[in-house]
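**Q** Curious how this folds, go ahead:
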Amino acid sequence: MKPPLRTKSVGTKVSEAEFALLEERARSSGLTLSEWVRDVLLATPEAGEVVLAEVLALRALLLNLYYRADKGPLEEDELRSLIERADATKLERARERLRSANAATQDSRSEVGAENGGMGA
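**A** Next up is the predicted model:
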């Protein structure tokens, strides 16, 4: 399948040293500089996603610790396991929550628009 036609560009100035570092990272990933930069930019989560992800991981960890509290002190490997499990899914869980919230917001706007005779909020 042919990739989509790319007609827009994003540019920034970098120093010689920064450019060399970017080229090395791209090369070590087996990509051209353009491919690597595009992948990095598109894969980088937004700040809100990162904050929500951390809050969800903390929530999961706290709930697991609370649930486990009556069984005595945690062993280090048990705690590490709980942390790793919370970290492994935090970003995707944050994205799911944000998608759900965005969908609910869109539904609410549609309902308000319908109540106002299709005129929007």
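**Q** C-alpha only now, for contacts and for neighbours.
**A** OK.
**Q** could you pull out the helices for this protein?
**A** Across the chain, reading from the start of the chain, the helices by DSSP state H fall at 16-28, 33-43, 47-68, 76-115.
**Q** got the ones you listed as CSV, with mean neighbour count columns?
**A** As requested, these are arranged in CSV below (neighbours: other C-alpha atoms under 10 Å):
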stretch, mean neighbour count
helix 16-28, 13
helix 33-43, 13
helix 47-68, 15
helix 76-115, 14
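**Q** gap between A47 and A53?
**A** With distances defined as C-alpha to C-alpha, to the nearest Å, the gap from A47 to A53 amounts to 10 Å.
**Q** no wait, I83
**A** Relative to A53, I83 is positioned 13 Å away (criterion: C-alpha to C-alpha).
**Q** tell me, what's touching the two both at once?
**A** Taking C-alpha atoms under 8 Å, 6 or more residues apart in numbering as the contact rule, I83 and A53 have no neighbour in common.
**Q** Proceed likewise with the subsequent sequence, for comparison:
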Amino acid sequence: MSTKVSEEEFAALEARARARKLTLSEWVRAELLEAHDGAADEVLLGEVLALRTILINLLFSLGSGKPVTPEAMQELIARADGDKSRRAMERLTALRATVPEPETEPETAAETNPEEG
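**A** The predicted structure follows:
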């Protein structure tokens, strides 16, 4: 596996590896293996969307002069919590549909050797 980086990027990567007392290869391997599967993104986005729903509805009620009762607040929280996972999945699925899939084929020697053309 290989990648191209600028000299500045290479130096920054080496510095991160040194900070963890690893070689660059060891550090890159560890980072790749620790890459998340997106579950944390879904949870975080779900919480943000739930907070957004609560805040918008609360501000709308207050701006309209409606009193916000404890019962209304509990209902609003329950509704926001009930929708958050579904809404987060919908948003992440839509986002992923717009991002092109990376190439999964490994490079062959002929593709990486400029002398063989």
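**Q** Superposed, what's their TM-score?
**A** The pair, once superposed, lands on a TM-score of 0.50 when counted by TM-score structural alignment, normalised by the length of structure 2; 64 aligned residues with a C-alpha RMSD of 2.0 Å.
**Q** what's the matching range in structure 1 for stretch 11-28 of structure 2?
**A** Equivalent residues of stretch 11-28 of structure 2 are lacking entirely in structure 1, counting by TM-score structural alignment.
**Q** what's the first-to-last distance across that stretch?
**A** Chord length of stretch 11-28 of structure 2, first to last residue, is 13 Å (C-alpha to C-alpha).
**Q** Not counting sequence-adjacent ones, nearest residue to E54 of structure 1?
**A** If the residues on either side of it in the chain are set aside, E54 of structure 1 comes closest to K90, at 6.8 Å by C-alpha to C-alpha, 6 or more residues apart in numbering.
**Q** just checking, that neighbour touches V51?
**A** No. K90 of structure 1 sits out of contact with V51 when judged by C-alpha atoms under 8 Å, with a separation of 10.0 Å.
**Q** how much space is there between the one residue sitting closest to the centre of structure 2 and V68 of structure 2?
**A** Taking C-alpha atoms, centre = their mean, the centroid of structure 2 lies closest to D41, which sits 4.7 Å from it. From D41 of structure 2 over to V68 of structure 2 the distance is 32 Å, taken as C-alpha to C-alpha.
**Q** before we move on, what about K84 of structure 2?
**A** For K84 of structure 2, the distance to V68 of structure 2 equals 22 Å [C-alpha to C-alpha].
**Q** Same question for L24 of structure 2.
**A** From L24 of structure 2 across to V68 of structure 2, the span is 56 Å (C-alpha to C-alpha).
**Q** more neighbours, the two?
**A** A count of neighbours by other C-alpha atoms under 10 Å puts L24 above the other of L24 of structure 2 and V68, at 17 against 12.
**Q** contacting residues around the more buried one?
**A** Residues touching L24 of structure 2, when contacts are defined by C-alpha under 8 Å, 6+ apart, comprise 13-14, 17-18.
**Q** From those residues, list the buried ones, please.
**A** With burial judged by 16 or more other C-alpha atoms under 10 Å, the buried subset of those is 13-14, 17.
**Q** From those residues, pick the one nearest L92 of structure 2.
**A** Nearest to L92 of structure 2 among the buried ones among the contacts of L24 of structure 2: L13, at 28.8 Å, using C-alpha to C-alpha.
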